[in-house]
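# Starting from these lines, generate the structure:
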Amino acid sequence: MEQLDDIDRKILRELRRDGRLSNTKLAEAVGLSTTPCWNRVRAMEERGVIEGYTALLSQQALGLPDIVIIEVTLDRHDDDMLHKFGLALAELPEVMEAYLLTGEYDYLIKVAVAGTAGYEEFLRRKLYKLPGIRHSRSTFVLRCLKRAHSVEP
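The predicted structure is shown next:
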């Protein structure tokens, strides 16, 4: 993969702050004319440096203001079980992030819920219906100290 130069990194920082920035404003912010700026953005999209653009939604406005971090251990670790569990987990709309781990737990899952009642409903009606769960441990998030959707280039 090609290395990013300082101008590419400036472009990425600006887009990270505002993905809806027009090419004209972006070019101005990084000190390029519009065509070279557009060409650089397009090249980074094609190389996969820029994976996509998205809107950030308010959990509060959507009625899911609370975050719970759930650690899950499966009863088996064969490829079939991991595959089925991963697919089923990805289908749950409350799941914001899910990671397959090393260590004591198999998965770390970040879930958006509406308080303890919403969390209990998620557990009983969704998570515990997934195949292969042996054990889980949950922690409610009190406050978010940092939230980033990508690394700073």
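# going forward, measure contacts between C-alpha atoms and count neighbours the same way
Fine.
# burial count for residue 150?
When neighbours are counted by other Cα atoms under 10 Å, residue 150 registers 7.
# Next, the structure of the following sequence, for comparison with the previous one:
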Amino acid sequence: MNQGDTLDRIDLKILRELALDARLSWRDLAERVGLSLTPTLRRVRRLEEQRYILGYAAQLDERRLAGAMSVFVSVTLEKQSEAAFEQFESAIAAEPAVMSCFLMTGEADYNLRVVVPDLDAYHRFLTHTLARIPGVAHINSSFALKTVLLRQAPQL
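Predicted coordinates:
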């Protein structure tokens, strides 16, 4: 939070309602948070300007579009240099099967979440893409058995 940015309970209600349904009409949003339309719109604009709201998106069915198999992949690079990180990150950003990528502390340099339709598709991704990225030294894959919790936004 930036200095001077403060969220009151109405701001938090607005964020909660929009996180649940970003297609909510402005009138319905105003009604749910207990304000008239104009003050609600002003608050939403302020929340956008202060970057609490980064954008609006549809929640897509990942299983139907990308596949039902989530694979968590730890990747260790041969060298931990800025150039090596940039090369890996650039290559991985171009891969549609990679849903998220995190630079990590600890044993692995990166943790990825890869979504594919089946084991054969993951094998192709692993051998034809991930293992061919220059500088990759070690890859460790773990397959998710079940999604227990998947949040799109923090609980407010």
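# in which helix or strand would I find the equivalent of residue 96 of the second structure over in the first structure?
Alignment note (TM-score structural alignment): residue 96 of the second structure maps to residue 93 of the first structure. Assessed by DSSP states H and E, residue 93 of the first structure sits outside every helix and strand.
# How many neighbouring residues does residue 93 of the first structure have?
Per other Cα under 10 Å, the neighbour tally for residue 93 of the first structure reads 9.
# Could you do residue 142 of the first structure as well?
Neighbour count of residue 142 of the first structure, defined by other Cα under 10 Å: 9.
# what secondary structure does it sit in?
For residue 142 of the first structure, the assignment made with DSSP: H, G, I helix; E, B strand; the rest coil gives coil.
# mind checking what it lines up with in the second structure?
Match for residue 142 of the first structure (TM-score structural alignment): residue 145.
# quick one: its match from residue 40 of the second structure, how far?
From residue 145 of the second structure across to residue 40 of the second structure, the span is 43 Å (Cα to Cα, to the nearest Å).
# And for the corresponding residue of the second structure for residue 36 of the first structure, the neighbour number?
Under the alignment (TM-score structural alignment), residue 36 of the first structure pairs with residue 39 in the second structure. When neighbours are counted by other Cα under 10 Å, residue 39 of the second structure registers 11.
# Now for the most centrally placed residue in the second structure: which residues touch it?
Centroid check for the second structure by Cα atoms, centre = their mean gives residue 100 as the closest residue, at 6.0 Å. For residue 100 of the second structure, the contact set (Cα atoms under 8 Å, 6 or more residues apart in numbering) comprises 112, 113, 114.
# try 10 Å
Applying Cα atoms under 10 Å, 6 or more residues apart in numbering to residue 100 of the second structure gives the contacts 72, 92, 93, 111, 112, 113, 114, 115.
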